[in-house]
Each structure stands twice: as C-alpha cells, then as structure tokens.
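> sharing a model that was predicted from the sequence below.
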Amino acid sequence: MTTAHPPKAKTVWQHLLKVPSKEVMVRLCDQAILYKGLASHNLPDSIVANWSSTLSVTKGETRQVITSLSSLLQRGVFLFSANPSAVSNAFPDDFHADLRELLSSIIAKRFSEWKVTLADSNRTLPMLIDVQCKVNSTSDSATLDALLPTKASCVLQLKIEGVGNTDKTELIDVELSREKVDTMLDGLSKIRDQLTSAMQR
C-alpha cells in the first residue's frame, strides 16, 4: 500500500479539487498523459495559462499539478494493466477519497487509449523488475480457536523501474484475497497461452 505524501505533495493534490466537473478532469488527465516526461518548466505556456485560470492557482502550481498528475496516472495505468482492482494502490493513503474514486474511474475508462499512447511514445511504461510474495494470516481473538488463522491473504510486493519516466525504482504492495489470486492466475494463464501461440506463428 502506498504511504502518505508529504504536506507539499498533498497541497498539489488539493488543487485538483478545484476542477469544476468530471469532463474537465478528463481533459486535464488527457493532457497530463500527453505531456508525460516533460519537466514542469518545459510545459507549453498556453496550456499552463489555461489550466492556471481553470484551477485559480499560480502558473508554478499549475506546472506542479500537471507533472505530478502525469506520474500518478502512469503508475495507475501500470497497476490497472496488471490487476484492475489494484489501481487504488497508485494513490497515497491520505489521498482525498472522492478524488481517488474519480481518478480511478477515469483511468479505467481511458486505460486502452492511454496504454497505446504510453507504449507508442519513446518513453515506456514502468517495467516490473521483481516480485516478492508473502501470505498474511489473521485470527479472531474473540474465538476459542484464536490460535488458528481465520483469514489469509496474499501480499505481492512489486518492484518497478521507470516511475514517472525516470530511472527511479519503487516498491508497491498489493494485497489480494484468495479469490483475487485465483482470478489473477487464470488471467496470467490465458496471457501465457496467447504469448505461446504468438511465438509459434
């Protein structure tokens, strides 16, 4: 699970609460994906001025919003491609709940288009370089069988490289129930069969 962001980063996300509608948020997200990888000072002045007016923030703050949103969305696309239910792990723990839900729905809706955009660019999606797995077991202390596990889940620790179009690596924990593990394994099995079939052509 992603940890909380420092106060400065949290302030950047609060600016997104000023977006007047979902349609406007979708346009902002589209442009954040479009200008991925650009340093904040290289963003087009006309784009910055437009969003600065919409958000009622300074141009400097607008540049921070766009570049931070771009990194967040790219991480969300990466997680969604592996497991749609894990997209919420792209957000810090203290992220605004309604904003998290809105951005998650936008990522799901725009996933196919953004994935192509990211894959076709000179810069690639973050790369999975290692996976660690552990099983968490919890017990109900109120029962006579408190020493026996009553609930078990799988925690996958994903190590990814290329976060935010940089060489930086990041660890992301994803907790999965038994049912989610079965679904994921079934999906991975189908992907393996498709890859095998493609290589044999």
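That came through fine. Not measured: the values here are computed from a predicted model.
> alpha carbons only for contacts and neighbour counts from here, please
OK.
> tell me the SS of residue 57?
When classified by DSSP: H, G, I helix; E, B strand; the rest coil, residue 57 comes out as coil.
> what about residue 178, neighbour count?
Burial of residue 178 is recorded as 12 neighbouring residues (other CA atoms under 10 Å).
> any idea how far it lies from residue 136?
11 Å (CA to CA, to the nearest Å).
> who touches both of the two?
Here residue 178 and residue 136 have 152-154 as joint contacts, going by CA atoms under 8 Å, 6 or more residues apart in numbering.
> could I get those as CSV with neighbour count?
What follows is the shared contacts of residue 178 and residue 136, written out as CSV (neighbours: other CA atoms under 10 Å):
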residue, neighbour count
152, 14
153, 17
154, 17
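> so which of those residues comes closest to residue 31?
residue 154 (35.9 Å; CA to CA).
> next one for the comparison:
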Amino acid sequence: MAAAMREEDFVALQSLLKASSKDAVRQLCQECFSCPPGRLGPLALFTSSFPQLVSALHSLTRHVVFCGLTGAEDILALFPENFHQNLKNLLTKIILENVSAWRNEAQASQSKSIQEDAALCRNSPVVSALTVELSKETLDTMLEGLGRIRDQLSAVANK
C-alpha cells in the first residue's frame, strides 16, 4: 500500500487557498497527476512554495489512485481534522471527477513502458560485462558441479 500523506504535504496544500479560482485549482490538480514534480512551469506564478505544493498534489492524487480510493468518505479520511473544510471538499470533488481517467492513464503508461522495453530487447541482444571474484574453494566446487553436468549431458547424448 502507498505511504500515507505527510503533515508537510497538507501544510503545502493549504496554499491552494490563495488560488485565483476553483478552475485554477482543478487545472493544477489535473496537471500535477500527469507531470512529475518539477515539470510544471506556467502555473508557478501564484505561490512561492510552488514546488512543495506540486509535490503534495502529486502525492495526494497518486496515493488515491494507487490505493484505489473511489468514495468521497475514503478521500476525506486522508485529510487531517484541522484541514480547511471547503478546500478539503473541493479537492475531494476534483479527485473524484478525475480518478477514473487518472487510473486509466496510469495503467496505459505502465503498459506502454513495458512494451517499449520489450521492443528494445527484441532488436539487439543485451550485452554487459561482469567481474566476479571467487575463493579457490568456491571455484573448485563450481567446476566440480559443471563437470557433473557435462558428464550427465554426455550420457544423455550417447543414448
């Protein structure tokens, strides 16, 4: 299960009270889910604690999607008791409006990255160098085991 939200995340979320409108909060929530923290530039104008806010929104939205929370009560339960009531309700409403789209987006991005990795491996073999140090006893044991395997394969091949 995803880690619980931290107290400093909720403190950062309080800066959303300075937003110019509910639509600005809605847009920021939508963009914070899709973009990793640090990739949102134009919206950084309304607060000096923008990086903390983006990180907190990113964590909150990802936490809800990861934990599969789909009810208002479940989302409201994430917030501390002393959190601003109207902001809590607004964030919950925005999250509920977007949670299925975010879940689909998260699933699609996982599938896409797996397919891309498979495509890379199919075209060219993966080659890497590895240096291993073994004690004489370990090396002797390994060679003895390989010798047994060779003998067994020879016996099977001769049948």
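Good, I have the coordinates. Since this is a predicted model, take the numbers as computed values, not measurements.
> now what about the TM-score between them?
With the length set by TM-score structural alignment, normalised by the length of the second structure, the two chains reach a TM-score of 0.57; 107 aligned residues with a CA RMSD of 2.5 Å.
> quick check: longest helix of the second structure.
Looking across the second structure with DSSP state H, the single longest helix is helix 85-123.
> do you know how far the aligned partner of residue 121 of the first structure in the second structure is from residue 141 of the second structure?
Taking TM-score structural alignment, residue 121 of the first structure has residue 109 as its aligned residue in the second structure. Separation of residue 109 of the second structure from residue 141 of the second structure (CA to CA) stands at 46 Å.
> which ones among the shared contacts of residue 178 and residue 136 of the first structure lie within strands?
Among those, DSSP state E puts 152-154 in strands.
> tell me where the second structure has helices.
7-13, 22-34, 50-67, 72-76, 85-123, 136-158.
> what is the first one packed up against?
Contact here means 3 or more CA pairs under 8 Å, 6 or more residues apart in numbering; DSSP states H and E; on that basis helix 7-13 of the second structure packs against helix 50-67.
> list the contacts for the residue positioned nearest the centre of the first structure?
For the first structure, residue 76 is the residue whose C-alpha lies nearest the centre (CA atoms, centre = their mean; 1.9 Å). Counting by CA under 8 Å, 6+ apart, residue 76 of the first structure makes contact with 87-90, 104, 107.
> let's see 10 Å
Shown in contact with residue 76 of the first structure (CA atoms under 10 Å, 6 or more residues apart in numbering): 70, 84, 86-91, 103-104, 107-108, 111.
> can you mark which positions in stretch 82-98 of the first structure are buried?
Buried residues in stretch 82-98 of the first structure, counted by 16 or more other CA atoms under 10 Å: 83-84, 86-92.
> which position in the second structure pairs with residue 111 of the first structure?
Residue 111 of the first structure maps onto residue 99 in the second structure, by TM-score structural alignment.
> and the closest residue to its match other than its chain neighbours, how far from residue 11 of the second structure?
Nearest non-adjacent residue to residue 99 of the second structure, counting by CA to CA, 6 or more residues apart in numbering: residue 65, 6.4 Å away. Distance, residue 65 of the second structure to residue 11 of the second structure, using CA to CA: 21 Å.
> before we move on, what about residue 46 of the second structure?
16 Å.
> can you check residue 23 of the second structure too?
Plainly put, residue 23 of the second structure is 21 Å away from residue 11 of the second structure if you go by CA to CA.
> these two: who's more crowded?
Using other CA under 10 Å as the criterion, residue 23 of the second structure and residue 11 rank with residue 11 on top: 14 against 11.
> what's the more buried one aligned with over in the first structure?
In the first structure, residue 11 of the second structure lands on residue 11 (TM-score structural alignment).
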